[in-house]
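Asks: need a structure here:
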Amino acid sequence: MGESVERFETIFKKQKMQSRIIAQTTIRQRIEKLRALEREILKQSKKIQEALLADLKKPVLETNFTEIFISLHEIRHTVKNLAKWMRPEKVRRTLLTATVRSEIRLEPKGVVLVISPWNFPINLSLTPLISAVAAGNCVILKPSEFSPNASQILAEIISAVFSEDEVAVVQGDKNIATRLLELPFDHIFFTGNSEIGKYVMKAAADHHASVTLELGGKSPVIVDATANLDDAAKKLAIGKFMNCGQACIAPDYILVQNEVHDQLLTKLIKMVHEFYGSNNEFQASSSFGRIINQRQFKRVQSLLEVAIDKGAIIECGGTTDEKECYISPTFLTNLHADSSILHEEIFGPVLPIIPFTDLKEAIEIVNDKPKPLVMYIFSQNKNNIEKVLNETHAGGTTVNDFGMNYLQFNLPFGGTGMSGFGSSHGLSGLRAFSHERAVAHHHRWSALKLFAPPYTKFKVFMTKMLIKYL
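Replies: Just a heads-up that it's a prediction; the model follows:
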């Protein structure tokens, strides 16, 4: 379904008028809205499952966990902590401001735009929306046109809970998104690829709007010789092949120390067979999804074919079916350094495995690429873990597990450099949609009076003392 430009411009104007009223809502009122949203998500759970099956062939378990549960967890975590988060934060006095009482207050930004992707269309639409509502903003949500069934159920859920002058869903293609970005929003939260992220930033700059960008990238895995290989193989297989590899936090390539390369590969292949059956049973497995559409299928297929043409070896999988948008769980070794699959985000069920001799070599490989959204380290050696953490950069890192930096809602989740900036989840999400207002309360005695004109020799002397001692 597409929207007329006139309609969403009208919604935007209504929200601008309403935003001051919404900004004055109490914490209790905002919590009630979030609880109403929670009830509606639960009520529509079956339709959400059906929508994700239609759009992505997403298994029910994956929908329940990665879409429904994560959204509900964001609501429940926010409801539990909102009163504490919204409390003015006291700031310590300095010697210069010894008589001033200072605090930071969170206030809503106003009318915000959330542009969400197709890979987790419910979760990645609702989690930023929850933070925006908790902060007291009005919201326009633009879900992806590539997951139309999910977009439609989102529209139904939102309209059942909110009036459109507070929260509204606008559906449509990139032309609608482009026109939305021409409006003077107070904040834009975008999840997607880096090229579109650049366009979003440029559009935001025209209106001096703040931006949160979650862009993904090539998330590396480092497995050293001390790692628990059985544990690593299972967690990496789960993380890579959930949602058919279409996740911004999915492992994009594995760097594994030479001594354990063959063992890890064998265990990874074993795990995939345990999950999905033998090679010729992968496609029939009800636990394995599909690539979203033909365009994305051809992109991933091309990365795979180019890698093979340059000498890559298929250790497992490698089967494709264009009609079904199916690519089997695939492991590649013997990759040529120039292969595009080592330089572009894969966003599909293909996992390159690259050996390294020592940790320095692995770190250099990671640092030669743009800063990733997530890094994974598997090691039992604390010194090795610290070395990787100290000598690399990433939006977030999980050690000896998959995705825990995303699932821990007391941590900020976000990228750095080409993988984005700004954070979401919990308090970090609330702050993303809030202005931190600095407030200094006057005291009857103020040091400022000492520097009032006329500028006597004594007052000049006082400034010199400040420079010397403060």
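Asks: from here on, just use CA atoms for contacts and neighbour counts.
Replies: Will do.
Asks: can I assume I292 is in contact with D55?
Replies: Yes: the pair I292 / D55 is scored as a contact, 6.7 Å apart, by CA atoms under 8 Å.
Asks: which of the two has more residues huddled nearby?
Replies: The residue with more neighbours, out of I292 and D55 and counting by other CA atoms under 10 Å, is I292; that gives 24 against 21.
Asks: relative to R92, how far out is that one?
Replies: Going from I292 to R92 by CA to CA, to the nearest Å gives 51 Å.
Asks: structure for this one too, so we can compare:
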Amino acid sequence: MEHSTQEALQLAFESQRAAYAREPMPSLAVRKDRLKRLIEMTRKNEQALCEAIAQDFGHRAHQETMLAEVFTSITGAEHALKHLRSWMKTRRMPTALHFMPGSNALMPQPLGVVGIIAPWNYPYYLTTGPALAALAAGNRVMIKPSELTPATSALMARMVAEHFSPEEMTVVNGDADLARAFSALPFDHLFFTGSTAVGRHVAQAAAKNLTPVTLELGGKSPAIFDRSCHLELSASRLAYGKLLNAGQTCVAPDYVLAPRDMVRPLAEAVLRHWQRMVPTVHANPDYTSIATPRHRARLQQLLDDAQAQGAELLPSHPQELDPGAGRKLVPHVVLNPSADMQLMREEIFGPILPIVPYDSLEQAIAQVNAGDRPLALYFFGEDRRAREQVLARTHAGGVTINDCIWHLGQESQPFGGVGASGMGAYHGEWGFDTFSKLKPVFVQSRFAGTHLFQPPYGDTFKTIFGLLRKIV
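Replies: Sure thing, here's the model as predicted:
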């Protein structure tokens, strides 16, 4: 990274920090105005966003971008607008009897300057989601988009510059060296979405400044099929969850655990639904490309490794397996995967679905718990007892029952990982709280008897302390 780029990055940060010092507690009106501008910016540029993202991916259906990037950004900001007044209020908190007539309160306060490092797979939504929460909380925002989506990143820089002053929100574009310098800035909070491996480096860089971090990572999110599920309906929903954005979704179902005798019928049902949703692959405008040639080659390597080790590959469109046809990848179900195969050790992040047989629900739960805690977990079945057993005995960042992915869109629920899949949460009020200091305030009464605990200590202290121990 050039020295001039480093200086520009530092100046942008110092400018925002100075702006925060001048206005440390933006009013409700100011925050609402910023959220409204984010909505206006998104609506004004929705077509340009669809085109830029499609350009970066090689191809992505505009409908997917509208649903997963534009719509979700707008609804998130509108939810914040609707609830912002109540979120900003100082919250009255309970006060223990022995501290009365004093009182407790919790005061939400902006942190200052927030840094956001965004990923390539949903380059707009996974930028605006944390950004709108940080703006709602009254912060200044600096954004580092992914260098793997250059058209979208350049567009976002222009959009933000047109609708926000650099002291409010700014986008800085650059390569991995810039990302490293960005993560080393002494932000008041740093938000990262991406891989677990890179997340570790971001956390280490932030730790040098004692900067708190939110890490939205990934992992191998399992889908557990119970014998009580509606097979055809469940297979349709599973197929869509894996097909969306060609599987390049952090909460996509990574692999399936199914009763042994259900594996083949489930595989055949998933293949049928893939064929229904995308009758063709390479020329289909509804099916997304793999983001880069490197990512495409990696996914092909996962398939080649599995086949070499004895797995059965079931392509949805065997007639379109031409490896030279471009960046689109024919969806595959993989049967007989073993634990030492590459696709069972790494997050897949593509349209490849291994199905692993189990002989008892206990065995399925044990397999989930043997790995890192995933960002998402899916359970398909109508047996309430089995469902509660899975929920109670596994950990995951979030869960959807009898479908995939939709828990991510709930603004009234927190979204975040656990363990290797991340730390911290956002969405809705949880996003506001993440980017706020919830400052506890105790207000003492003039009638308080605390002077009775002051020295010199004697019989009065002994008597009052004895009473205190009895009432607590």
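Asks: and for I292 and D55 of structure 1, which residues touch both?
Replies: Shared contacts of I292 of structure 1 and D55 (CA atoms under 8 Å, 6 or more residues apart in numbering): F146, S147.
Asks: residue in structure 1 matching R237 of structure 2?
Replies: Residue correspondence to structure 1 (TM-score structural alignment): R237 of structure 2 is matched to K235.
Asks: mind listing what that match touches?
Replies: Counting by CA under 8 Å, 6+ apart, K235 of structure 1 makes contact with D401, F402.
Asks: where's it, which helix or strand?
Replies: Using DSSP states H and E, K235 of structure 1 sits in helix 229-241.
Asks: and that helix, which residues are buried?
Replies: Buried residues in helix 229-241 of structure 1, counted by 16 or more other CA atoms under 10 Å: L229, A232, A233, K234, K235, L236, A237, I238, G239, K240, F241.
Asks: ok, stretch 319-337 of structure 1 next?
Replies: 319-320, 325-336.
Asks: what does stretch 406-414 of structure 2 give?
Replies: For stretch 406-414 of structure 2, burial by neighbour count (16+ other CA under 10 Å) applies to H407, L408, E411, Q413, P414.
Asks: now, which of those sits nearest H295 of structure 2?
Replies: Compare each of those with H295 of structure 2 using CA to CA and the shortest gap goes to L408, at 24.2 Å.
Asks: now check structure 1 for the residue matching that closest one.
Replies: Counting by TM-score structural alignment, L408 of structure 2 lines up with Y406 in structure 1.
Asks: for R34 of structure 2, same thing?
Replies: Correspondence of R34 of structure 2 to structure 1, assessed by TM-score structural alignment: K33.
Asks: equivalent analysis for V172 of structure 2, please.
Replies: Using TM-score structural alignment, the partner of V172 of structure 2 in structure 1 is V170.
Asks: circling back: and the match of R237 of structure 2, how close does it get to R93 of structure 1?
Replies: As judged by CA to CA, K235 of structure 1 and R93 of structure 1 stand 47 Å apart.
Asks: and if you look at N381 of structure 1?
Replies: Here the distance between N381 of structure 1 and R93 of structure 1 works out to 42 Å (CA to CA).
Asks: surely the match of L408 of structure 2 and S423 touch.
Replies: No: contact status for Y406 of structure 1 versus S423: not in contact, 10.9 Å apart, counting by CA under 8 Å.
Asks: any idea which residue sits dead centre in structure 1?
Replies: Centroid-nearest residue in structure 1: E214, 4.7 Å away (criterion: CA atoms, centre = their mean).
Asks: now do the contacts for L268 of structure 1.
Replies: Here L268 of structure 1 is in contact with A233, K234, L236, A237 (CA under 8 Å, 6+ apart).
Asks: if we go to 7 Å?
Replies: Listed by CA atoms under 7 Å, 6 or more residues apart in numbering, the contact partners of L268 of structure 1 are A233, K234, A237.
Asks: can you tell me how far the equivalent of L82 of structure 1 over in structure 2 sits from P130 of structure 2?
Replies: Aligned by TM-score structural alignment, L82 of structure 1 pairs with L84 of structure 2. For L84 of structure 2, the distance to P130 of structure 2 equals 15 Å [CA to CA].
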